[in-house]
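Trainee: From the sequence below, what's the structure:
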Amino acid sequence: MTHAVDLTVSEKRQLTPSSVELTFAVPEELHKSFAFKPGQYLTLSQEIDGDKVRRSYSLCSAPHQNTWKVGIKKVDKGLFSTWAHDIIYPGASIKVFAPEGKFTINPGPDDDQNYLAFAAGSGITPIMSMIQAVMAQAPRATFTLVYGNQSPEHTMFLKELEALEQLHPDRFKMILFYSRSSVPGTRFGRIESSSIKHLFLNDLNGTLFNQFLLCGPEQMIQTLKEILPEQGAKAENIHDELFFSTSEQAAELKQGQCALTIVLDGENTVLTVDKNTPVLDAALDHDLDPPYSCQGGICSSCIARVTHGQAQMIKNQILTDAEVAEGLVLTCQTLALSDELTVDYDEA
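Mentor: Okay, the predicted model is just below:
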């Protein structure tokens, strides 16, 4: 499904002083289109103060629960998150795109893996879906969560996670870090290099982990990507989703214009654009409706395939080298290098 549908917010629940959980009522006829894997997200679209705004929020419910819930943390100057936190109410309608995302797992009866997840702040939302799925659908698997926040009051899903730990004491373990609160039974500080190494020498020592799931700010993920291989983790078993990006990669801007052909919904549209204009921006400027969400290169909503010409990405923290070699690009980050460029959304 490439177009959004109107869904009703059936429930709004306050999780912390700065975060809410929204539940969407998905009609039965859309259940197949909205089927999802643990870890995927929904893209929400809403007109706010005269501007159409899209944002992606991870599903925090698990597929077997047959519910569609997202967790939204209010961020400073965040247009959509502020609207969702302060304005939206049960019974309201929001345009929602079908679930997508590559940060997923596939637990089942034969799954006997040991999962290790690191999350910070709202990075818990996709991990929450994964934990519930593993506990319900993979009785032979275990799950260890290392979870960082400022304080218990600002910890999303704390009560639910504690309940899961009590229900599955042999299969689910949680290690909490608080940067601004000293709480018995938890760690004081952040999930950083020294604390991660200390965990592997102590709490995590003796368990052979098979899958590593990382979700949160860029610095935490980069640190973990450096340390985990030292602890025996294979690169193909380390999966991450970036929630906050601070890095800016420099791209060599090309002068001149490009004949850009955009293939979308079976139609070819030819545009004349500056080579230093991202493909997605060019499409939106010409009133096309390609899939997109974050516009910052940290989700996968705007993926397309370059089928003719040459292009470069300003930054890429989603696609693998193999996918890039196949021509896949994040169009919000894609600049033309050649005088002609064809980008196909339908073949992505």
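
Trainee: From now on I want contacts and neighbour counts done on CA atoms only, so please keep to that.
Mentor: OK.

Trainee: What segments of this structure are helices?
Mentor: 79-86, 124-137, 158-167, 193-201, 218-227, 279-285, 321-325 (DSSP state H).

Trainee: neighbours around K234, how many?
Mentor: Neighbour count of K234, defined by other CA atoms under 10 Å: 13.

Trainee: got it, and L161?
Mentor: By other CA under 10 Å, the residues close to L161 number 18.

Trainee: doesn't L335 make contact with A311?
Mentor: Yes. At 5.5 Å, A311 counts as touching L335 under the criterion of CA atoms under 8 Å.

Trainee: These two: who's more crowded?
Mentor: L335 (27 against 22).

Trainee: Is it correct that the more buried one is in contact with M313?
Mentor: Yes. Taking contacts as CA under 8 Å, L335 lies within contact range of M313: 6.2 Å.

Trainee: Can you tell me which of the helices of the chain is most buried?
Mentor: Comparing the helices of the chain by mean neighbour count (mean count of other CA atoms under 10 Å), helix 124-137 ranks first with a mean of 25.

Trainee: Next, the second sequence, to be compared with the first:
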Amino acid sequence: MPPLGNFVVQPSPKAARSLVLIGAGSGVTPLMAMLKAVLREEPQSHVLLIYGNRNEDSVIFQQQLDALEAGSRGRLQVEHVYSQPLHATAPHQHTGRVNRTTLLRILEQRHQFPAPQAEYYICGPDGLMTETQAALELLNVPTSRVHRESFVAAADTAEASATHGDVLAGTDDGPVTSRKVTIQYEGSEYVVDVPTGKTILDAALDEDIDLPYSCQAGLCTACRGKCLSGKVHLDEREGLSDAELAKGYVLTCVAHPLTADVVIEID
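Mentor: Take a look at the predicted model:
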């Protein structure tokens, strides 16, 4: 799907700039278009792509990225971040998640990308964007140089905004800042505290619960589970059929609890 709003790069042959692209899973799709355009039309510009995935096998555009980097004469650098790598990490590969600690470490190693002067484009789930914003604030990056885009279908944007208003709705005891979600997986049961604005998957991973996932954009269905009770909002529904939705299936990477009694069973 195309990026929304002002989340675009206008190539200029005379430009000599540094771009830092940060994405996870399918969020790399609009970033790929950007880096290709800059490499093709701006011979004096440099691009750093920081790309998060579950493991080496879940990387989208792997062969294209390898070819582009090899032919860029040093103008493209790709840093992979794997939350659950299959092999020992090699140079330019990192273990963990795309959070502020990982980002600060990578950016500090890339001296040709001076933090305040570079342009930053972030595309992915809300958790990634929150962590990236925190890292860039620590580096004193001006907000005018930071461009963000949630990887959400345009048709769902209004619904997502309205529903998240419900998530933020207060109770007699004050505003709701989080909700408990029970997750049943591989014979174990976990109770996860899901803060407002975070997905169920992000909250579970923050507590080191090893749940299945891949794209983190609601497209691949690797994180599919069944909602046994309670109500859940999905930022993205394209990965599920109408029949699956009717049966209560959800994708934890784009799911937010709307009630305090959510129970999700993951096969």
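
Trainee: Need the TM-score between these chains.
Mentor: Here the TM-score for the pair of chains, by TM-score structural alignment, normalised by the length of the second structure, is 0.54; 160 aligned residues with a CA RMSD of 2.8 Å.

Trainee: re the thing from before, could I get the helices of the first structure as TSV with distance to I105 of the first structure?
Mentor: TSV is the format used below for the helices of the first structure (distance: least, CA to CA, whole Å):
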stretch	distance to I105 of the first structure
helix 79-86	27
helix 124-137	7
helix 158-167	19
helix 193-201	23
helix 218-227	18
helix 279-285	29
helix 321-325	19
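
Trainee: closest to E248 of the first structure out of those helices?
Mentor: E248 of the first structure lies closest to helix 218-227 among the helices of the first structure, at 11.7 Å (CA to CA).

Trainee: average distance between that closest one and the second structure?
Mentor: Mean deviation of helix 218-227 of the first structure relative to the second structure after superposition (mean CA distance after the TM-score superposition for the first structure): 1.0 Å.

Trainee: matching residues in the second structure for that helix?
Mentor: Aligned using TM-score structural alignment, helix 218-227 of the first structure spans residues 126-135 in the second structure.

Trainee: Likewise for stretch 121-138 of the first structure?
Mentor: So stretch 121-138 of the first structure is aligned with residues 25-42, judged by TM-score structural alignment.

Trainee: How far away from the center of its chain is the matching stretch?
Mentor: How far stretch 25-42 of the second structure lies from its chain's middle: 16 Å, per CA atoms, centre = their mean, to the nearest Å.

Trainee: got it, and stretch 108-116 of the first structure?
Mentor: Relative to the chain's own centre, stretch 108-116 of the first structure is displaced by 22 Å; criterion: CA atoms, centre = their mean.

Trainee: And it, what's buried?
Mentor: G108, Q113, N114, Y115, L116 (16 or more other CA atoms under 10 Å).

Trainee: is it true that the fourth one touches Q211?
Mentor: Yes. Y115 of the first structure sits in contact with Q211 when judged by CA under 8 Å, with a separation of 4.9 Å.

Trainee: mind listing what the residue most central in space within the first structure touches?
Mentor: Centroid-nearest residue in the first structure: E241, 5.2 Å away (criterion: CA atoms, centre = their mean). By CA atoms under 8 Å, 6 or more residues apart in numbering, the contact set of E241 of the first structure is F103, L214, C215, G216, I298, I318.

Trainee: Counterpart of it over in the second structure?
Mentor: Aligned counterpart of E241 of the first structure in the second structure: E149 (TM-score structural alignment).

Trainee: now D86 of the first structure
Mentor: Checking TM-score structural alignment: D86 of the first structure goes with nothing.

Trainee: Give me the distance between G27 of the second structure and F61 of the second structure.
Mentor: According to CA to CA, to the nearest Å, G27 of the second structure stands 12 Å off from F61 of the second structure.

Trainee: When these two are compared, which one has more neighbours?
Mentor: G27 (25 against 13).

Trainee: Could you check how many residues crowd around the residue lying closest to that one once chain neighbours are set aside?
Mentor: Nearest non-adjacent residue to G27 of the second structure, counting by CA to CA, 6 or more residues apart in numbering: G124, 4.6 Å away. By other CA under 10 Å, the residues close to G124 of the second structure number 24.

Trainee: unless I'm mixing things up, G124 of the second structure is touching P30, no?
Mentor: No. At 10.1 Å, G124 of the second structure does not count as touching P30 under the criterion of CA under 8 Å.

Trainee: what about V81 of the second structure, neighbour count?
Mentor: Count around V81 of the second structure with other CA under 10 Å applied: 26.

Trainee: That one maps to what in the first structure?
Mentor: Matched to the first structure by TM-score structural alignment, V81 of the second structure sits across from F177.

Trainee: What are the neighbouring residues in contact with its match?
Mentor: Neighbour list for F177 of the first structure: V146, Y147, G148, N149, Q150, T186, R187, F188, G189, R190, I191 [criterion: CA under 8 Å, 6+ apart].

Trainee: what about 6 Å?
Mentor: F177 of the first structure is in contact with G148, T186, R187, F188, counting by CA atoms under 6 Å, 6 or more residues apart in numbering.

Trainee: Surely the first one and A120 touch.
Mentor: Read it as G148 of the first structure. Yes. Counting by CA atoms under 6 Å, G148 of the first structure does reach A120; the two are 4.5 Å apart.

Trainee: Quick check: the match of V81 of the second structure vs E11 of the first structure, distance?
Mentor: F177 of the first structure is 30 Å from E11 of the first structure, by CA to CA.

Trainee: Could you do D203 of the first structure as well?
Mentor: Applying CA to CA, the value for D203 of the first structure to E11 of the first structure is 38 Å.

Trainee: Those two: who's more crowded?
Mentor: In this view D203 of the first structure and E11 are compared by other CA under 10 Å, and E11 has more residues nearby, 15 against 10.
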